[in-house]
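> With the input below, show me the fold.
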Amino acid sequence: MDNGGKRAGPPQYTDWKAIERLCRFLVIFYNSTLVVSASTTVNAYKCYEEIVNIATNLMALSQSRDHELKRKAVEMYKKFDKYWDGVKNINNMLIVATVFDPTKKMVLASLCFDELYGKDSLEGKAMYDSVIGILRSLFNEYGERYGKSAAGKPDEGKNSNSQSNSCSRELSMVSMDLDDDGLGYKRIDQRYKDMLNESGVKDNRDELDIYLKEGVENPDLMPGVEYDVLPFWKRNCTKFPILSQIA
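Coordinates of the predicted model:
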């Protein structure tokens, strides 16, 4: 408007500034919409990351020196925070879904907590402990429900273990009758077996511990190709029978 009437002519500087501010907001939601809506695979594990992307970018814009941009960002963040009932009160199952992406696990969740609440903050630590607690509860519940049946499926993962099974069959055909003269000769491997039998030395970690402490997957994908989480759990259902049920 110019002097009470619509101005004719090209956009002025103030118009371009308004468009620039609009683009600062649109790029946030455009990218998140693209990730969630344009995906061709199951993508529940991507939702929390996009929520954090939106939250942190709106928080950053709320500190802008551009007063108009800051005002709009503050208003938008209030609506965003109200919609999610406060990011701290978000349904933690969204975060749990993120952990079941083997390329992210708890590493991404920890980074998100640092971005939202500050590095090594009490809020971030509380969120981390809360998610670990939910994972442990889920694992215990599914372990009681599926533990025996999941562990007793010899045919699952047969193709992925075919090479190792083949090697085992070949080795089993080799006869190794070691001689024992009974005159004080001792072998370290026999002593090791005796130690195992006596002390019960074994890996006491369960599936959840092993999964979280193993390094994240780093697939070498072609540009434009999505990583699909479900085939990972299909391939590893024998290694992680209970976790694959949860996934």
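> For the rest of this, base every contact and every neighbour count on C-alpha atoms.
Fine.
> May I ask you to name the longest helix in this structure?
As assigned by DSSP state H, the longest helix anywhere in the chain is helix 122-151.
> Contacts for the following helix or strand past that helix next, please.
Next helix or strand after helix 122-151 toward the C-terminus (DSSP states H and E): helix 162-172. The contact list for helix 162-172 (C-alpha atoms under 8 Å, 6 or more residues apart in numbering) is empty.
> What residues of the longest helix of the chain count as buried?
Neighbour-count burial for helix 122-151 flags 123-125, 127-128, 131-132, 135, 138-139, 142-143, 146-147, 150-151 (criterion: 16 or more other C-alpha atoms under 10 Å).
> which one of these sits closest to Cys112?
Gly124 (8.7 Å; C-alpha to C-alpha).
> Could you check what's spatially nearest to that closest one, not counting adjacent residues?
Phe113 (5.0 Å; C-alpha to C-alpha, 6 or more residues apart in numbering).
> State the three-state secondary structure for the one you found.
helix (DSSP: H, G, I helix; E, B strand; the rest coil).
> And Thr40, by the same measure?
coil.
> Can you tell me how far it is from Val96?
From Thr40 over to Val96 the distance is 21 Å, taken as C-alpha to C-alpha, to the nearest Å.
> ok, the two, which is more surrounded?
When Thr40 and Val96 are compared for neighbours, Val96 comes out ahead with 22 against 11, by other C-alpha atoms under 10 Å.
> So which bits of the host helix or strand of the more buried one are buried?
For Val96, the host element (DSSP H and E) is helix 93-99. Using 16+ other C-alpha under 10 Å as the test for burial, helix 93-99 gives 94-99.
> Second chain to compare with the first, below:
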Amino acid sequence: MEDSIFQIHLAVRYVRSSPARLQKFKECVTKEKIESKAQLVLDVETRWNSTYLMLEVTIKFQKAFELLEIEDSKYSDELSSGERFRGLPTCIDWEYARYFLPFLKVFYDTTLRVSGSLYVTSNAYMQDIFGIGLKISKWCRSVDPGLHIMALRMKGKYDKYWSNIDNINLMLFIVEVLDPRHKLEYVNWVINESFDMVLADRLKAKVKEVLVALFKQYSSFKVVLSAQPSEQTRVAMEIDVDDVDLDNEEFMKAMYQEKQARKKVVNHKTELDKYLTDDCEDDNKSFNILQWWKLNSTKYGALSMIA
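Okay, the predicted model is just below:
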């Protein structure tokens, strides 16, 4: 498969190497009645997204390249000479290119979303980055030898940047936790799928630690007996249980209310706890995460400041 892409790369390079060759190619395009106005682009061999752009355009002109073989004898001669050249692109080469194009499109689309500020909000970064990793891992198990080898090369480059959990910016995961459609359970699933058990457990612990630390930093919450105790509880708690003249009913009531107040302190849920245990929102394309946090800022308090 890699050889097929390289042959197409050489064909494009030949056409673009001089104005005369490009003109001859345009004549072939006209004769084949190809209506596309796209311009041939040459890829950078080490960049998958540029390879996608080259193939996505070049495939449309397959018939023009085949006619060029007849119209321009130098085309065949040049691509058949030299150690790396093995002739013109064959039908099999073109089919391989079409087969491989959807896989390259994954890289191209992700590059656009991650690098273009108009295409992405920060909560989408994790899904793009680790989504590619999971797809590559799946392709590595392909029974197609060409795709299998190509995927292994991709995985080597991917792992160079994303296999070391100590170098990963944990905010990639934190912002995904703050997406009310996914939260921590989804993030933990992604981590489990992307790393081995030991690394996954370490990374999940780090994410939870940072999440809690961020919440504490932004939160002004202080543990009290009760933020707004009921009138009945307040009166009961003011009763002096050491008063020997206190009747049994009042004594028992005061003791019980004091215990209940302490229980509330122990079992108090922070805004972070409430957020993580509340049901996730429905996952749909029209969901506006910024608007959601604006509407729920009172409910989740300091957590909305992080979001």
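> Drop the TM-score for these two in here.
TM-score for the superposed chains, counting by TM-score structural alignment, normalised by the length of the first structure: 0.66, backed by 197 aligned residues with a C-alpha RMSD of 3.4 Å.
> mean shift between the helix holding Val96 of the first structure and the second structure?
With mean C-alpha distance after the TM-score superposition for the first structure, helix 93-99 of the first structure departs from the second structure by a mean of 0.5 Å once superposed.
> What residue in the second structure is paired with Ser137 of the first structure?
Using TM-score structural alignment as the criterion, the counterpart of Ser137 of the first structure in the second structure is Ala213.
> Count the neighbours of the aligned residue in the second structure for Lys70 of the first structure for me.
Aligned counterpart of Lys70 of the first structure in the second structure: His148 (TM-score structural alignment). By other C-alpha under 10 Å, the residues close to His148 of the second structure number 18.
> Show me which residues of the one helix or strand His148 of the second structure maps to are buried.
His148 of the second structure is part of helix 145-162 when elements are defined by DSSP H and E. Going by neighbour count (16+ other C-alpha under 10 Å), the buried part of helix 145-162 of the second structure is 147-152, 154-155, 158, 162.
> and for that helix, what are the contacting residues?
Here helix 145-162 of the second structure has contacts from 1-2, 100, 133, 136-137, 139-142, 168, using C-alpha under 8 Å, 6+ apart.
> thinking again about what came up before, okay if I get the buried residues of helix 93-99 of the first structure as a markdown table plus distance to Ser168 of the first structure?
Formatted as a markdown table, the buried residues of helix 93-99 of the first structure follow (distance: C-alpha to C-alpha, whole Å):
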| residue | distance to Ser168 of the first structure |
| --- | --- |
| Leu94 | 42 |
| Ile95 | 40 |
| Val96 | 37 |
| Ala97 | 36 |
| Thr98 | 36 |
| Val99 | 34 |
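> And Asp15 of the first structure, how far from Phe25 of the first structure?
To Phe25 of the first structure, Asp15 of the first structure is 16 Å away according to C-alpha to C-alpha.
> Looks to me like Pro231 of the first structure is in a strand.
No. Counting by three-state DSSP, Pro231 of the first structure falls outside a strand, being helix.
> what do we get in the second structure for it?
By TM-score structural alignment, Pro231 of the first structure lines up with Gln291.
> Near its match, how many residues? Count them for me, please.
Around Gln291 of the second structure there are 10 residues (other C-alpha under 10 Å).
> and if you look at Thr51 of the second structure?
As a burial measure, Thr51 of the second structure scores 22 neighbours (other C-alpha under 10 Å).
> Likewise for the one 4 residues further on?
Leu55 of the second structure sits with 25 neighbouring residues when counted by other C-alpha under 10 Å.
> ok, now how distant is it from Ala236 of the second structure?
Look at Leu55 of the second structure and Ala236 of the second structure: by C-alpha to C-alpha, they are 79 Å apart.
> Please apply the same query to Ser142 of the second structure.
If you measure Ser142 of the second structure against Ala236 of the second structure using C-alpha to C-alpha, the figure is 71 Å.
> What of Lys138 of the second structure?
64 Å.
> follow-up on the earlier one: elements contacting the longest helix of the first structure?
If you count contacts as 3 or more C-alpha pairs under 8 Å, 6 or more residues apart in numbering; DSSP states H and E, helix 122-151 of the first structure packs onto helix 93-99, helix 105-117, helix 241-246.
> Please name whichever of these is nearest to Asn3 of the first structure.
Closest among those, once you apply C-alpha to C-alpha, is helix 105-117, at 45.6 Å.
> mean per-residue distance, that closest one to the second structure?
Helix 105-117 of the first structure differs from its equivalent in the second structure by a mean of 1.4 Å after superposition (mean C-alpha distance after the TM-score superposition for the first structure).
> quick one: contacts of that helix?
Outside helix 105-117 of the first structure, the residues that touch it by C-alpha under 8 Å, 6+ apart are 49, 52, 55-56, 95, 98-99, 119-121, 123-124, 127-128, 212, 216.
> May I see the buried residues of that helix?
105-106, 108-110, 112-114, 116.
> and of these, the nearest to Tyr45 of the first structure?
The nearest one, if we look at the buried residues of helix 105-117 of the first structure relative to Tyr45 of the first structure and count by C-alpha to C-alpha, is Lys105, at 10.2 Å.
> residue in the second structure matching the closest one?
Using TM-score structural alignment, Lys105 of the first structure lines up with Lys183 in the second structure.
> State the number of residues packed around Asp77 of the second structure.
Asp77 of the second structure has 12 neighbours, counted by other C-alpha under 10 Å.
> secondary structure element for it?
Counting by DSSP H and E, Asp77 of the second structure is found in helix 73-79.
> Figure out how far that helix is from the centre of its chain.
44 Å (C-alpha atoms, centre = their mean, to the nearest Å).
> Of the contacts of helix 145-162 of the second structure, just the buried ones, PyMOL syntax please.
Entered in PyMOL, the line below selects the buried ones among the contacts of helix 145-162 of the second structure, by 16+ other C-alpha under 10 Å:
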select buried, resi 1+100+133+136+137+139+140
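> and of the contacts of helix 145-162 of the second structure, the nearest to Asn123 of the second structure?
Nearest to Asn123 of the second structure out of those is Ile168 (C-alpha to C-alpha; 15.3 Å).
> Could you find the closest non-adjacent residue to the aligned residue in the first structure for the closest one?
Per TM-score structural alignment, the equivalent position to Ile168 of the second structure in the first structure is Ile90. For Ile90 of the first structure, ignoring the flanking residues on the chain, the nearest one in space by C-alpha to C-alpha, 6+ apart is Trp84 at 6.2 Å.
> what about the one you found, distance to Thr33 of the first structure?
17 Å.
> before we move on, what about Ser39 of the first structure?
With C-alpha to C-alpha as the criterion, Ser39 of the first structure and Thr33 of the first structure are 10 Å apart.
> Kindly report the same for Lys104 of the first structure.
From Lys104 of the first structure over to Thr33 of the first structure (counting by C-alpha to C-alpha), the distance is 20 Å.
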